[in-house]
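> predicted structure and sequence below. I'll ask about it afterward.
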Amino acid sequence: MEGSDDDGVPQLSSHALAALQEFYAEQQQQETLKLGPEYDKFSVGSVEEDWQLSQFWYSDETALSLAKEVIEVCGENGRIACISAPSIYQKVRGLARESLHVQLLEYDQRFAIYGDDFVFYDYNEPLKLPESLEQSSFDIVIADPPYLSEECLRNTAQTIKYLSRGKIILCTGAIMEDLAAQILGLKICKFIPKHTRSLANEFRCYSNYELTLDRLA
């Protein structure tokens, strides 16, 4: 749900949204079959941004930079949780393949193509998580709440706090700086994430440690 550019997007009914997600999942399955066994599921591929879910994909350079950051932080045997950040997950998995434990917590069920790495996640129920996601079990959590609202950030923060055993990266609007500090104790970073398309709201990264990306800036 990367991008968080609009906190007032009209919402579908739960029934209509479920039907839409089922359609997307079937469409993605069919696309994968057409592409054949050589298809790289860790590529963005044909998964298009869905404005109903406030999705705005990161640029390739940003996604790769953040993926390298979290891999460096957690090491070879580390555990990474990507909350509402599928393009970062894709780059992490593309770089590390099966050597790291990576989970994608995401509402969009098109990403169920990632198998056991995918966990359905609804920020409205921040602690409704499978037993396999144990408390304080991830070396780093990187999150991109889908909407620029206090409720969305506070709820997502509950999930972050539950999963994290230490380091946190949050990607969201610059207008959320005070809340990010208040709720999660995060400071704004020098590194500025970019998207494949221009957003109306200024976008920033926040963390509770000094990013390698910032030291190189």
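Right, received. Where do you want to start? Residues are numbered from 1 along each chain as shown.

> all contacts plus neighbour counts: C-alpha atoms, from now on.
Will do.

> distance of residue 37 from residue 31?
12 Å (CA to CA, to the nearest Å).

> and those two? Which one has more around it.
residue 31 (15 against 9; other CA atoms under 10 Å).

> how about the contacts made by the more buried one?
For residue 31, the contact set (CA atoms under 8 Å, 6 or more residues apart in numbering) comprises residue 46.

> gap between it and residue 23?
Residue 31 is 12 Å from residue 23, by CA to CA.

> can you map out the helices along the chain?
For the chain, helices defined by DSSP state H occupy the ranges 14-35, 60-74, 86-96, 150-163, 177-184, 212-216.

> got TSV for these, with distance to residue 133 too?
TSV is the format used below for these (distance: least, CA to CA, whole Å):
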stretch	distance to residue 133
helix 14-35	24
helix 60-74	17
helix 86-96	16
helix 150-163	7
helix 177-184	20
helix 212-216	27
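
> most neighbours per residue, which of these?
Compared across the helices of the chain, helix 86-96 shows the largest average neighbour count, a mean of 23 (mean count of other CA atoms under 10 Å).

> ok, the residue nearest to residue 165 when sequence neighbours are not counted - contacts?
Distance criterion CA to CA, 6 or more residues apart in numbering; nearest residue to residue 165, sequence neighbours excluded, is residue 136 at 4.3 Å. For residue 136, the contact set (CA under 8 Å, 6+ apart) comprises 161-165.

> distance to residue 195 for those - can I get that in a markdown table?
A markdown table is the format used below for the contacts of residue 136 (distance: CA to CA, whole Å):
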| residue | distance to residue 195 |
| --- | --- |
| 161 | 26 |
| 162 | 28 |
| 163 | 26 |
| 164 | 26 |
| 165 | 29 |
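
> hold the first one in mind and look at this next one:
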Amino acid sequence: MSISDDDAPHLSADTFAALQEFYKEQEERENRLKLISSEATDENIPIDEDWQLSQFWYDDKTIDILVDVALKAVGPSGKIALVSCPTLYKKMRQKANDCEITLFEYDERFSIYGKDFMLYDYKSPLLVPRDKSSYYDIVLADPPFLSEECAIMADLVQRLLDLKKSSFEPTHRNNLANEFWCYSNFNMDELL
């Protein structure tokens, strides 16, 4: 049985034009990021959320609170790991001149951060350089919530990491309806 051209699905002209415009804009952003990566690090280039990667950026209030708590916890020259939370990087870098900051991230667009970027896949959490396994003073992690294997975190963070839920509730730029929590292995509420 063959399908004739008449039976194949077709997009309306408006839908096709919108799709082409979307792909054009996406290609322009990727080309701009490639150019910047090859020339120099420019931390002022905006990187949009990629919902296919379960990326949902924190709002400015959440960024400020998490950065301030981390810096209070480690002091002026601490070693900070950001795991799957790239929206904290810029503010952390601005406020923590003498801190060592590493962004562990799957999205290679963030390689524009140069030596501060380390490719990381939460599905292989132990694949980090051996010298980094006990290296950091504080680790801030935000695993992709919407993937099936990350959907229920409360029991895991208690059982595997001995983390306690904080009163602080992170919020996001696009007002996600999902509930989000913050866990720590220290009394984070004292530093808020």
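Looks like it arrived, so ask away. Because the structure is predicted, anything quoted here is derived from the model rather than measured.

> now what about the TM-score between them?
In this superposition the chains share a TM-score of 0.75, using TM-score structural alignment, normalised by the length of structure 2; 167 aligned residues with a CA RMSD of 2.9 Å.

> so which of the helices of structure 1 is nearest residue 169 of structure 1?
Across these, residue 169 of structure 1 has its closest neighbour in helix 60-74 (8.7 Å, CA to CA).

> tell me the counterpart of residue 190 of structure 2 in structure 1.
In structure 1, the residue matched to residue 190 of structure 2 (TM-score structural alignment) is residue 215.

> which stretches in structure 2 count as strands?
79-83, 100-105, 117-119, 138-141, 164-165, 183-184 (DSSP state E).

> want to try TSV for those strands, with mean neighbour count and distance to residue 14 of structure 2 as columns?
Listed next are these as TSV, based on neighbours: other CA atoms under 10 Å; distance: least, CA to CA, whole Å:
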stretch	mean neighbour count	distance to residue 14 of structure 2
strand 79-83	21	40
strand 100-105	22	37
strand 117-119	19	39
strand 138-141	17	41
strand 164-165	16	48
strand 183-184	20	46
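
> tabulate those strands (JSON lines), appending distance to residue 125 of structure 2.
JSON lines is the format used below for these (distance: least, CA to CA, whole Å):
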{"stretch": "strand 79-83", "distance to residue 125 of structure 2": "10"}
{"stretch": "strand 100-105", "distance to residue 125 of structure 2": "10"}
{"stretch": "strand 117-119", "distance to residue 125 of structure 2": "11"}
{"stretch": "strand 138-141", "distance to residue 125 of structure 2": "11"}
{"stretch": "strand 164-165", "distance to residue 125 of structure 2": "21"}
{"stretch": "strand 183-184", "distance to residue 125 of structure 2": "18"}
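
> and those: which comes nearest residue 90 of structure 2?
strand 100-105 (10.3 Å).

> who does the closest one touch, helix- and strand-wise?
Counting contacts by 3 or more CA pairs under 8 Å, 6 or more residues apart in numbering; DSSP states H and E, strand 100-105 of structure 2 packs against strand 79-83, helix 89-95, strand 117-119.

> got the contact list for it?
Residues outside strand 100-105 of structure 2 that contact it (CA under 8 Å, 6+ apart): 77-86, 89, 92-93, 115-121.

> just stretch 85-98 of structure 2 next, same as before
In contact with stretch 85-98 of structure 2 (CA under 8 Å, 6+ apart) are residues 43, 57-58, 63-64, 66-67, 71, 76-78, 82, 101, 103, 105, 110, 140-143.

> distance between it and the chain's centre?
13 Å (CA atoms, centre = their mean, to the nearest Å).

> and what of stretch 83-101 of structure 2?
The answer for stretch 83-101 of structure 2 is 12 Å, by CA atoms, centre = their mean.

> kindly report the same for stretch 49-67 of structure 2.
With CA atoms, centre = their mean, you get 7 Å for stretch 49-67 of structure 2.

> repeat for stretch 144-156 of structure 2
Counting by CA atoms, centre = their mean, stretch 144-156 of structure 2 comes out at 15 Å from the chain centroid.

> and the end-to-end length of that stretch?
For stretch 144-156 of structure 2, the separation between the terminal residues is 14 Å (CA to CA).

> quick one: contacts of it?
53-55, 84, 143.

> buried subset of these as a ChimeraX selection?
Buried residues among these (16 or more other CA atoms under 10 Å), as a ChimeraX selection:
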select :55,84,143
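
> kindly reformat the contacts of stretch 144-156 of structure 2 as TSV containing distance to residue 15 of structure 2.
Output for these, formatted as TSV (distance: CA to CA, whole Å):
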residue	distance to residue 15 of structure 2
53	24
54	25
55	26
84	34
143	34
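
> any idea how far residue 63 of structure 2 is from the most centrally placed residue in structure 2?
Central residue of structure 2 (CA atoms, centre = their mean): residue 85, 3.1 Å from the mean position. According to CA to CA, residue 85 of structure 2 stands 10 Å off from residue 63 of structure 2.

> likewise for residue 99 of structure 2?
From residue 99 of structure 2 to residue 63 of structure 2 the distance is 17 Å (CA to CA).

> cool, residue 47 of structure 2 as well?
16 Å.

> how about residue 100 of structure 2?
18 Å.

> ok, residue 171 of structure 2 next?
Taking CA to CA, one finds residue 171 of structure 2 at 9 Å from residue 63 of structure 2.
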